[in-house]
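*Asks:* Next one to model:
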Amino acid sequence: MPSSSPLSGKLVTVFGGSGFFGTHVAQALLSRGARLRIAARHPEAAFSLKPLANLGQLQFARCNVLDERSVRACVQGADVVVNLVGSFEGNLMKLMGEAAGTIARAAADEGAGAMVQVSAIGADPDSPTQYAQAKALGEKLVSDAFPGATILRPSIIFGEDDNFLNMFAGLIRMMPALPVFGPESELQLVHVDDCAEAVAIAAENPAKFGGKTYELGGPEKLTMMEINERIAAAQRRRRSFIPMPDALSGAFAALPGTPMGTDQWTLLKQGSTVSGDLPGFKAFGIEPAPLGLYLDRWMTRYRKHGRFSEKLASAGKS
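*Replies:* Below is the predicted model:
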């Protein structure tokens, strides 16, 4: 990162900035001296960022992205606009499709110099899932309204406080035998800070990255079975993993109240790997980090005796 960033002193509005990914993006932008406006339904969820900001560097705005007036109020005066809004709940076509277009139009009207739209690998108007259709619609509407926008398509983003690894880690801690949905599905899990860095670099240099689409995948392809096995090994637990037939796991996902909905199951079955047809992390000068670099340390709290497990094991050998 350069000592003096083009973002220094610039106002960046981050829609969806209070979530898991958003707080990491915010840190990457704050470290570059940007002034941030976190626009979200529940901006108070990002109050943990306050100690990282200088006086006057961080502000919070309650925003409903389905309300154009609310969006325009949050974009007012912004030099850069970043849209991270994503969900598997609600009207996805409006939330991730139409709202993205509203944000892009507001950014263009306000004269913002750059926009970064975070989409997802698999965004496709012909997808069987509404999630992928909505992401594709968002890409189109953003490109139409703000042709210089940078579109990033990450694979599944992982981090110490994510909802992906921690969901499986919790199940593995509790259950001696677990079903594995889509056991052969391949994922290129990508570290949250690598993705956040790509967002910040794109925002810094719209002349280089604007108007293009990038696919962001991790350095290795892992099947869902391998991911579960790695989590169990990092927890120092012996577990039995049962590959589930597609018909059975698909039927389970269709039931109400399950932790995985039909869209999520369909996307999981399809896998999440880069196509190779679009540029990726290399274009940003980023060497993506593998899961193994962090997993053992993160799983410490899920072990039988937590951080004391290693001490107990050492004591038993003496």
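*Asks:* For the rest of this, base every contact and every neighbour count on C-alpha atoms.
*Replies:* Fine.
*Asks:* I figured residue 234 was touching residue 296, is that so?
*Replies:* Yes - judged on C-alpha atoms under 8 Å, residue 234 makes contact with residue 296 at a distance of 4.8 Å.
*Asks:* Of those two, give the one with the bigger neighbour count.
*Replies:* When residue 234 and residue 296 are compared for neighbours, residue 234 comes out ahead with 20 against 16, by other C-alpha atoms under 10 Å.
*Asks:* can you give me the helices in the stretch 101-250 of the chain?
*Replies:* In the stretch 101-250 of the chain, the segments counted as helices under DSSP state H, counting those that start in this stretch are 130-145, 165-174, 192-204, 206-209, 224-234, 246-253.
*Asks:* Before we compare anything, build this one as well:
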Amino acid sequence: MAHPSEQLVTVFGGSGFIGRHVVRALAKRGYRVRVAVRRPDLANFLQPLGNVGQIHAVQANLRYPDSVARAVKGADAVVNLVGILAEKGRQRFDTVQASGAKAIADAAAREGITRFVQMSAIGADAESASAYARSKAAGEEAVKIAIKDAIILRPSIVFGPEDDFFNRFA
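*Replies:* Below is the predicted model of the structure:
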């Protein structure tokens, strides 16, 4: 296996709460990190988390397969942390968490990437009454079909410094 500094990890959703911690941890371990976000200019705050040039933001929109393909090209691993807690405008559970996960996993599979981490959620279930839980389950299934050995994480509520959940109530 190559030294971490020779390996590139693409992180979708890297500018979010969990993402910034993942980006920081990868950079600290010496990986080069490509952060795939809709607005790279809003992810510049991540650059100081690593050495000069170690963290780079690129534009990717889950609705546009070419942008997703560009974001994973040449990567050794992919982490998908994209998710929404509430639907708003064009950001729908199915579009983001099911179709989006599928687009990322399919693009990674076409690149021959086998190291893939999918952030799902506790309670993800295709039979759930919750559209959120159903979309997370659909995303998991799409990832498993595209990348057999993908790692799927199912956390419950995630909170901590810089979160936008519990600190909202403080």
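*Asks:* Quick TM-score on the pair, please.
*Replies:* Here the TM-score for the pair of chains, by TM-score structural alignment, normalised by the length of structure 2, is 0.92; 165 aligned residues with a C-alpha RMSD of 1.4 Å.
*Asks:* residue boundaries of the strands in structure 2?
*Replies:* Read by DSSP state E, structure 2 holds these strands, from start to end of the chain: 8-12, 32-37, 55-59, 77-80, 115-119, 151-153.
*Asks:* Off-centre distance for the last one?
*Replies:* Centre-to-centre, strand 151-153 of structure 2 and its host chain are 11 Å apart (C-alpha atoms, centre = their mean, to the nearest Å).
*Asks:* Read off where that strand ends up in structure 1.
*Replies:* Mapping strand 151-153 of structure 2 onto structure 1 (TM-score structural alignment) gives residues 150-152.
*Asks:* Report the mean deviation for that stretch after fitting onto structure 2.
*Replies:* After superposition onto structure 2, stretch 150-152 of structure 1 sits on average 0.2 Å from its aligned residues (mean C-alpha distance after the TM-score superposition for structure 1).
*Asks:* Looking at structure 2, name the residue matched to residue 60 of structure 1.
*Replies:* Per TM-score structural alignment, residue 60 of structure 1 is aligned with residue 57.
*Asks:* ok, the closest residue to that match other than its chain neighbours - contacts?
*Replies:* Counting by C-alpha to C-alpha, 6 or more residues apart in numbering, residue 57 of structure 2 lies nearest to residue 35, which is 4.5 Å off, once chain neighbours are set aside. Under the criterion of C-alpha atoms under 8 Å, 6 or more residues apart in numbering, the neighbours of residue 35 of structure 2 are 10, 11, 12, 13, 14, 15, 23, 43, 55, 56, 57, 58.
*Asks:* returning to that earlier point: tell me if I'm right that the match of residue 60 of structure 1 and residue 34 touch.
*Replies:* Yes - the pair residue 57 of structure 2 / residue 34 is scored as a contact, 5.7 Å apart, by C-alpha under 8 Å.
*Asks:* Just want to know which of these two has more residues nearby.
*Replies:* Under the neighbour definition other C-alpha under 10 Å, residue 57 of structure 2 and residue 34 were set side by side, and residue 57 has more, 25 against 22.
*Asks:* quick one: contacts for that one?
*Replies:* When contacts are counted by C-alpha under 8 Å, 6+ apart, residue 57 of structure 2 touches 34, 35, 36, 37, 40, 41, 43, 44.
*Asks:* The same query, at a cut-off of 7 Å, please.
*Replies:* By C-alpha atoms under 7 Å, 6 or more residues apart in numbering, the contact set of residue 57 of structure 2 is 34, 35, 36, 37, 40, 43.
*Asks:* Just name the closest of those to residue 19 of structure 2, please.
*Replies:* Nearest to residue 19 of structure 2 among these, counting by C-alpha to C-alpha, is residue 35 at 8.9 Å.
*Asks:* Just to confirm, what residue in structure 1 is aligned with that closest one?
*Replies:* Applying TM-score structural alignment, one finds that residue 35 of structure 2 aligns to residue 38 in structure 1.
*Asks:* what's the spacing between the aligned partner of residue 6 of structure 2 in structure 1 and residue 215 of structure 1?
*Replies:* Alignment note: residue 6 of structure 2 maps to residue 9 in structure 1; criterion TM-score structural alignment. When C-alpha to C-alpha, to the nearest Å is applied, the distance between residue 9 of structure 1 and residue 215 of structure 1 equals 29 Å.
*Asks:* Can you get me a residue count around residue 44 of structure 2?
*Replies:* A count of neighbours around residue 44 of structure 2, defined by other C-alpha under 10 Å, yields 14.
*Asks:* Tell me the spacing between the residue nearest to it when sequence neighbours are not counted and residue 158 of structure 2.
*Replies:* Spatial nearest neighbour of residue 44 of structure 2, chain neighbours left out: residue 57 (7.2 Å); criterion: C-alpha to C-alpha, 6+ apart. Separation of residue 57 of structure 2 from residue 158 of structure 2 (C-alpha to C-alpha): 24 Å.
*Asks:* Please apply the same query to residue 136 of structure 2.
*Replies:* Distance from residue 136 of structure 2 to residue 158 of structure 2, by C-alpha to C-alpha: 16 Å.
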